[in-house]
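Visitor: I'll drop the sequence and a predicted model, then ask my questions.
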Amino acid sequence: MPSAVTQDTVMLRTIGLAAFASMAAMRVCDPMLVTLSQEFAVTTGDASAVVAAFAVAYGVLQLFYGPLGDRIGKLRVIAAAASGCAVFSAITALAPSLTLLVLARAAMGAAAAGIIPLSMAWIGDQVPYAQRQEALARLMGATVSGMMFGQWFGGFAAQNWGWRSAFAALALLFALAAAGLLRQLRGGQGAAVPAPGSAAGTGAATATEAAAPPASALSYVQKTLALLRVPRVRWVLTVTAIEGACAFGTLAFVPSRLIDGFGLSASAAGAVMVLYGVGGLCYSLFARRWLAALGERGLALTGGTLLAAGLLALAWSPWIAGAVAGCFASGLGFYMLHNTLQTQATQMTPEARGTAVTLFACLLFLGQSCGVLVMAASVDRGLLAPMFTLAALGVGVLGVLVSRKLHAWS
């Protein structure tokens, strides 16, 4: 019989694979936008609908997955979501028109919405707050690696094998993750979770979510409204939406900036974008040391500053080396700031952590979709650099505000 530690390790690795594939799916279209605009004879801004559709569906469906995960089991929902992603990714690979491609991407985003936020909530159930930032950073390692893979592979596949091959590969990854999760669940792993008010956050499981009665729509609305009446919840969600618009909204257009501004191929632009993920991966690897040295306040302030500097370099640098450095600085800064907000999200309302964390993700990706729509209108008018500058100012101010607010809460 495998030990509990071994079983937990296998489960975390399997969740990590699902999170890897989810983030790869989210970012795989970024380096494809120019290719898609050429294939379907539309502008780059119009082609960016494939990014916005995924983000909108991903954000809105958090409102469904959060309470569902709280009621029937977070790991069960993650397994079902990964299975749905495998199906919809295969459908995306076969889309014959931009309209159907956008619809398929929306369905894919709707399914993927049940993976990373509920994985965060599951860690929140199992890990005490003092160690939670480090544990979330490990999950972030999988998501960042997935983003790196998606940003690179999207461009590589579009240039060498055709963009459809990227979605076929993602379908396989999701299928492997779903099979692993279902196998663990059939073996009885992950079914039990801490009951509200019990030893939550210590790994002690005393009740099963499956035993809870079905949640009504009215009870969910009442719970959500109760959460939104908490000032700390409103503040975190508002800041998160702005972060999503300024940081994630611009991210989708960095490859377009590299292609149009420096003449890079889709494959080369995707390779440069990997450095954004490398910056995030560096954060995840050294999170404990940086947290000890800077504290949460310092991480937020440093992260906002680095992200702003990176976006300004991407906007105005006349040299490719400056844009490359900007990609790395943006990634490192974003994850310093974002993981600090993410940790706050897991602590907003511990008694309804699944709902709270998925509200956090909902606002993040609704903010991203708004950012993408604004950037899409700007890129077709030649205003990409000014919009990157506004986003840089926004995230710089956010870093200061988050740092001050954490000081007030400490």
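Guide: The structure has been received and is ready for your questions. As the structure is a prediction and not an experimental result, all values here were calculated from the model.
Visitor: all contacts plus neighbour counts: C-alpha atoms, from now on.
Guide: Will do.
Visitor: and the gap between residue 50 and residue 123?
Guide: From residue 50 across to residue 123, the span is 31 Å (Cα to Cα, to the nearest Å).
Visitor: So between those two, which is more surrounded?
Guide: A direct count of neighbours by other Cα atoms under 10 Å for residue 50 and residue 123 places residue 50 higher, at 24 against 19.
Visitor: For the more buried one, what is the enclosing helix or strand?
Guide: When elements are assigned from DSSP states H and E, residue 50 belongs to helix 49-60.
Visitor: now for that helix, which elements pack on it?
Guide: helix 4-27, helix 98-112, helix 353-379 (3 or more Cα pairs under 8 Å, 6 or more residues apart in numbering; DSSP states H and E).
Visitor: okay, the angle between that helix and helix 4-27?
Guide: Counting by axes from the mean of the first three to the mean of the last three Cα atoms, to 10 degrees, helix 49-60 lies at 140 degrees to helix 4-27.
Visitor: which secondary structure elements does the next helix or strand after helix 49-60 contact?
Guide: Proceeding C-terminally, helix 49-60 gives way to helix 62-72 as the next helix or strand, assigned by DSSP H and E. Contacts defined by 3+ Cα pairs under 8 Å, 6+ apart place helix 62-72 against helix 74-93, helix 116-126, helix 353-379.
Visitor: Below is structure B, check it against A:
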Amino acid sequence: MAEAAQPRPAPGSLKALILVLGACGFASTFTMRVLDPLVPTLANEFTRSIPQVATIATTFSFAYAVGQPFLGPVADSFGKLRTISTCLLLLATLSAAAAFAWSFDALTIMRTAAGIVAGGVIPAAMAAIGDRAPMAERQVQLGRFLVLMIVGQMAGAACSGLIAAHIGWRGVFLVAGALAAIAGVLVMIVLKPRPDAQRPKLSFSGALARYATVFANPQTKVLYGLVIIEGALVFGMPPYVAAILHERAGVGPSQAGIVIAGTGLGGIVYGILTRVLVERLGPARMTTAGGALMALAYCLFALPMLPWWSAIAIFTLSGFGFFLMHGTFQALATELAPSARGSAVALFACALFCGHALGPLLMGTALHLFGTSGAILSFAVAVGLLGLLVPRALRLGGSRT
């Protein structure tokens, strides 16, 4: 579907947009990833099994996904920036409440609610960038946004274990809440809504009409289906990393957090090199190479004799491969329905986090059936095949953009 002509924004305004929205993405992904290194700690705290605690990651992701069909029309109708700031302030409140959770069930409820409001940040930010950046520049600008967002993912994973080791796991959620509050205030102070934005009135029939516009594009179902698979294969492993490393080498949550943060480091490398990668490789080669690199990384992580610290480099490689594939998916998602971009990107996020929620369940089942190395290798084969399938399924060809 062709995009309406967009005036080129002033470089300074676009830079401010990326920096502030990057801070929002930082706060959101910091909150999202803080739990992964804490899984063994929370299992001891609440006398639960590792798989039971890992399900909190599933409930957060499922709530994130379920909220998207509602948050997309809200962002289109009330404005993306207003949606982002409101969701961040709610996220700050719920994160602070999680710090005072008195039971496992209470913590699960707080994280589930946090997942819903966290879903109103990154998809709306991507749609806002899509509104302002011309398509020729969009994947590059999204890559820069990803750099800041991924630093939050790294910090959430790496700092979570360190904070927990010094002031306890409750302090982790207080820090996450403070970051979300600061980002929400930044949006309100620095960024201004577009004066010429067309915002349809929020209604059930209007929301259905916008979703009908999104699915009128024949690429929509294919892209969303591939993103569900991608989310499951990429995000099924992190909740089990701390337990796997503890079983192999007796390492604690701080070391596990550093390993998981390697995914974010790979994303930063991708963000820095986005323009070169897009120009030299193009979307087809990027997705295929991304799947191959993730498969290689998983195969290496399946080797139990490697020292625990080697997993930092392994997850950095995996993260780079993931964003090679996912960066192309994101750029395509912003172009599915330009007149209903908030709804289109929200459904894209819904698909990703449906996979995100499904992944830990699949990994838990694979661990039970095949053991640790067998489960990781099964994910390696699947993600490698996904990389080969994507260019054909999306008809990307060999073109460079």
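Guide: Received it, and whenever you're ready, just let me know what you need. Here the structure is a predicted model, which is why all the values come from computation and not from measurement.
Visitor: Packed most tightly, which of the helices and strands packed on helix 49-60 of structure 1 would that be?
Guide: For the helices and strands packed on helix 49-60 of structure 1, average neighbour numbers computed from mean count of other Cα atoms under 10 Å are highest in helix 353-379, which has a mean of 25.
Visitor: on average, how far is stretch 342-355 of structure 2 from the matching bit in structure 1?
Guide: In the superposition with structure 1, the average deviation recorded for stretch 342-355 of structure 2 is 0.6 Å (mean Cα distance after the TM-score superposition for structure 1).
Visitor: to the chain's geometric centre, what's the distance from that stretch?
Guide: 10 Å (Cα atoms, centre = their mean, to the nearest Å).
Visitor: Map residue 175 of structure 2 across to structure 1 for me.
Guide: Aligned counterpart of residue 175 of structure 2 in structure 1: residue 169 (TM-score structural alignment).
Visitor: element containing that match, please.
Guide: Counting by DSSP H and E, residue 169 of structure 1 is part of helix 164-186.
Visitor: buried ones in that helix?
Guide: By neighbour count, with 16 or more other Cα atoms under 10 Å as the criterion, the buried positions of helix 164-186 of structure 1 are 164-178, 180-182, 184-185.
Visitor: Could you dump the helices and strands packed on helix 62-72 of structure 1 into TSV with distance to residue 142 of structure 1 added?
Guide: Shown next, in TSV, are the helices and strands packed on helix 62-72 of structure 1 (distance: least, Cα to Cα, whole Å):
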stretch	distance to residue 142 of structure 1
helix 74-93	15
helix 116-126	10
helix 353-379	17
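Visitor: So which of those is nearest residue 31 of structure 1?
Guide: Each of the helices and strands packed on helix 62-72 of structure 1 has some distance to residue 31 of structure 1 by Cα to Cα; the shortest is helix 353-379, at 14.3 Å.
Visitor: For residue 233 of structure 1, which non-adjacent residue is closest in space?
Guide: Of all residues not flanking residue 233 of structure 1 in the chain, residue 348 sits nearest, at 5.9 Å (Cα to Cα, 6 or more residues apart in numbering).
Visitor: Do you have the helices of the stretch 201-350 of structure 2 handy? List them.
Guide: Under the criterion DSSP state H, counting those that start in this stretch, helices of the stretch 201-350 of structure 2 are mapped to 204-215, 219-235, 238-249, 253-280, 282-301, 310-333, 341-393.
Visitor: helices or strands up against the fifth one?
Guide: When contacts are defined as 3+ Cα pairs under 8 Å, 6+ apart, helix 282-301 of structure 2 sits against helix 310-333, helix 341-393.
Visitor: now these as CSV including distance to residue 201 of structure 2?
Guide: Formatted as CSV, those follow (distance: least, Cα to Cα, whole Å):
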stretch, distance to residue 201 of structure 2
helix 310-333, 23
helix 341-393, 14
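Visitor: Out of those, which is closest to residue 114 of structure 2?
Guide: Nearest of those (Cα to Cα): helix 341-393, 13.8 Å.
Visitor: who does the longest helix belonging to structure 1 touch, helix- and strand-wise?
Guide: If you go by DSSP state H, structure 1 has its longest helix at helix 129-160. Where contact means 3+ Cα pairs under 8 Å, 6+ apart, helix 129-160 of structure 1 is packed against helix 4-27, helix 116-126, helix 164-186, helix 266-285, helix 287-316, helix 320-347.
Visitor: Could you tell me where the longest one falls in structure 2?
Guide: Think helix 287-316 of structure 1. Using TM-score structural alignment, the partner range for helix 287-316 of structure 1 is residues 274-303.
Visitor: Residue 270 of structure 1 matches what in structure 2?
Guide: Checking TM-score structural alignment: residue 270 of structure 1 goes with residue 257.
Visitor: isn't its match right up against residue 160?
Guide: Yes. Residue 257 of structure 2 is within contact range of residue 160, at 6.8 Å (criterion: Cα atoms under 8 Å).
Visitor: For the residue nearest to residue 192 of structure 1 when sequence neighbours are not counted, grab the count of nearby residues.
Guide: Leaving out its chain neighbours, the residue that sits closest to residue 192 of structure 1 by Cα to Cα, 6+ apart is residue 208, at 4.7 Å. Neighbour count for residue 208 of structure 1, taken as other Cα under 10 Å: 16.
Visitor: From residue 77 of structure 1, how far out is residue 208 of structure 1?
Guide: 14 Å.
Visitor: Also residue 322 of structure 1?
Guide: From residue 322 of structure 1 to residue 77 of structure 1 the distance is 43 Å (Cα to Cα).
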